[in-house]
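K.L.:
What follows is a protein structure lacking sequence information:
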C-alpha cells in the first residue's frame, strides 16, 4: 500500500493539471461563442463548457476516457474504428522490430567486446546513426521498401522499430559483458577456461541486469518506431495512423485516445519484460 500511494498521488496531480490545462486552452472558444451570441457566462458555465466541447484544443481526461471506452469495448475488434484493431497492428510491428533489434544489438555487442576492430569501426557508426531523426528516416525506409518490391507495411515498420531498439541493447550489453573485473577473468583463466567458457559462465550471466534494463527501454523505443513508421502509411492502420487521421480531420479525441492506447500498450509490454526479468534473475540467483 505504501508503494501505491506515491504513484496515486502523482497520477492525481497529473489529472488536476490536465483539467486545469483543458480549462485554460478551451476557454477562448467558449468566450468567443458567448461574445458572438451576446451572452454573459459565469465562471462555472465556462468551466462546464470547456469540459464538454466536441472538438476541444485539449480534451479533458473524462472525454478521453469516454472515447477510449467507445473505441475499445463498444466497437468490434475487426472494425477499423476499433483501437484494439489498430493496437494489434502496431503491436505486431513493435514485437517484430524489438526482437530483430535485440538480436542485432546483442550480436554486435558480443562482436565489439571480443574484437577491437569492430570496437573501433562499428561502435562509432552505431552512435552516429542515432543522431539522425527518425522522422526523417521513416519516409525514406518506406520509399526504399516499395522501390525494391517489398509488399505490405510490416517490413518498413519493423526496420524502423529495430533501428530505434537495437542501440540501447548494444550499449548496455557492451557494458554488461565488460562488467566482470580483472580478478574474475584471471580466476577463470587459472582454471583453464577458454573464451567461450568465460563468455557463457561469466560474461553473459553478468550482463543480464544490464540486458533487462536495456530491454525495457528498447521495447518502448520499438513501440515509438512502429507508431512513427505508421505516420507515412495512414492506410495501413495502427495507432500512428489513427493519430494521423485524427489530426487530418480535426478530431483531437481520436488523437488522445490513440495516445492513451499507446501508453497502455507500452505499460503492459514493460510490465511483461519486468516480470520476465524478475523470474530470470531469481533463477540465476541474482534477485531475492
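P.N.:
Okay, I see it. Note that the structure is predicted; figures quoted are calculated from it, not measured.

K.L.:
contacts and neighbour counts: CA atoms only from here.
P.N.:
Noted.

K.L.:
Helices of the stretch 151-288 of the chain, start to end?
P.N.:
154-177, 182-190, 195-198, 204-230, 239-248, 252-283 (DSSP state H, counting those that start in this stretch).

K.L.:
which residues are contacting stretch 82-101?
P.N.:
68, 71-72, 75-80, 154-155, 157-167, 169, 218-219, 222-223, 225-227, 237-240, 242, 258, 261-262, 265 (C-alpha atoms under 8 Å, 6 or more residues apart in numbering).

K.L.:
Second structure follows, compare the two:
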C-alpha cells in the first residue's frame, strides 16, 4: 500500500481540485436560475445543484464516471452510442498509423546512421516537418486523399497518425544506433566484422531500449493523430467524432466521456508496449 501512496495522494488532490472547479463553474447556472426565481440558495443547495446538472460547464468526476460506465458496460458493443464501438474504430486507425510510423521512422533512422548524405539531407527536413501544426495539416491530407480518389477514411487518419508517430521513433532509433562506443566498434573491426554484421550484432541490439522507449511516446501520438484526423473528415464514428458531436450539440458529457475513453485507450496501448518490451527482454536473457 505504501508504494501506491504517492499515486493515491496525487489522485486525491486532482479530484479535490476537479470538484472545486466544478462547483465554481457550475454555480453560475444555479445562481442565475435562483436570481430569476427571486430566491437565495444556501451553500448546500448550490453544491447539490452543481453536482447534478444535465449540462454542466464542468462535469464533476462522479457524473463522468457514471456516464462512462453507461456508454461502455451498459451498451451493446455494436451500438452507435457505445464508446467501445467508437474506440475500436479509432484504434484501427491508430494501429495502422502506428505501424506505418514505425516502418518510416526505423527506415529513415537506419538510412541516416548508415549514410552521411542522408544524415545531412533528411534529418533537418524531418525536424522541420514537426513544426507544422497537425490541425493545419490534417485538412490538407483529407483534401489530397479525396482528390486522389481515396474514399476510405481510414487512409487519411492513418497518414496523420504516422506523421505524429514516426518522429519519436526516428530520433530515438538514430540515438540508439549511434549509442555503441568507439571501443566496441573497433573491437568488431579487429575481428573483421563487416558493416552489416556490425549493424545486426551491435548497433541493432544497442538500439532496442531506445526503440521501446520511443514506441510508448509514438503510440500515444498515433492515437492523438487518429482523433485529430477524424475531425476534418466529417466522421460520425470514432472518439474524435464523439468529441466533435458533443461540442456541436452542447453536450459536455459526450465530450468528457470520449476524452476519458481516449485516455484509457492510450494507457492500455502504452501498457501493451511495455509488456512486449518485458517479454522481449526475458527472451534475450535480460531483466524484465
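P.N.:
Ah, there it is. These numbers were taken from a predicted model, which means no experiment stands behind them.

K.L.:
TM value for the aligned chains?
P.N.:
Superposed pair, TM-score by TM-score structural alignment, normalised by the length of the first structure: 0.98. Supporting alignment: 288 aligned residues with a C-alpha RMSD of 1.0 Å.

K.L.:
so who does the residue nearest in space to the middle of the first structure touch?
P.N.:
In the first structure, the centroid-proximal residue (C-alpha atoms, centre = their mean) is residue 220; its distance is 2.8 Å. Contacts for residue 220 of the first structure (C-alpha under 8 Å, 6+ apart) come out as 266, 269-270.

K.L.:
which of the residues you listed lies closest to residue 124 of the first structure?
P.N.:
Closest approach between those and residue 124 of the first structure, by C-alpha to C-alpha: residue 270, at 28.8 Å.

K.L.:
Please report the distance of the closest residue to the closest one other than its chain neighbours from residue 173 of the first structure.
P.N.:
Leaving aside its chain neighbours, residue 270 of the first structure sits nearest to residue 216 (5.7 Å; criterion: C-alpha to C-alpha, 6 or more residues apart in numbering). Applying C-alpha to C-alpha, to the nearest Å, the value for residue 216 of the first structure to residue 173 of the first structure is 13 Å.

K.L.:
Next: residue 261 of the first structure.
P.N.:
From residue 261 of the first structure across to residue 173 of the first structure, the span is 30 Å (C-alpha to C-alpha).

K.L.:
And for residue 126 of the first structure?
P.N.:
As judged by C-alpha to C-alpha, residue 126 of the first structure and residue 173 of the first structure stand 14 Å apart.

K.L.:
Among those two, which residue is more densely surrounded?
P.N.:
Neighbour count, other C-alpha atoms under 10 Å: between residue 126 of the first structure and residue 173, residue 173 has more, with 31 against 17.

K.L.:
got the contact list for the aligned residue in the second structure for the more buried one?
P.N.:
Under the alignment by TM-score structural alignment, residue 173 of the first structure pairs with residue 173 in the second structure. By C-alpha under 8 Å, 6+ apart, the contact list for residue 173 of the second structure reads 105-106, 109-110, 207, 210-211.

K.L.:
at 10 Å instead, please
P.N.:
105-110, 112-113, 167, 179, 203-204, 206-214 (C-alpha atoms under 10 Å, 6 or more residues apart in numbering).

K.L.:
ok so, going back, next, show the common contact partners of residue 126 and residue 173 of the first structure.
P.N.:
Shared contacts of residue 126 of the first structure and residue 173 (C-alpha under 10 Å, 6+ apart): 105, 108, 167.

K.L.:
which one of these is nearest residue 64 of the first structure?
P.N.:
residue 167 (33.7 Å).
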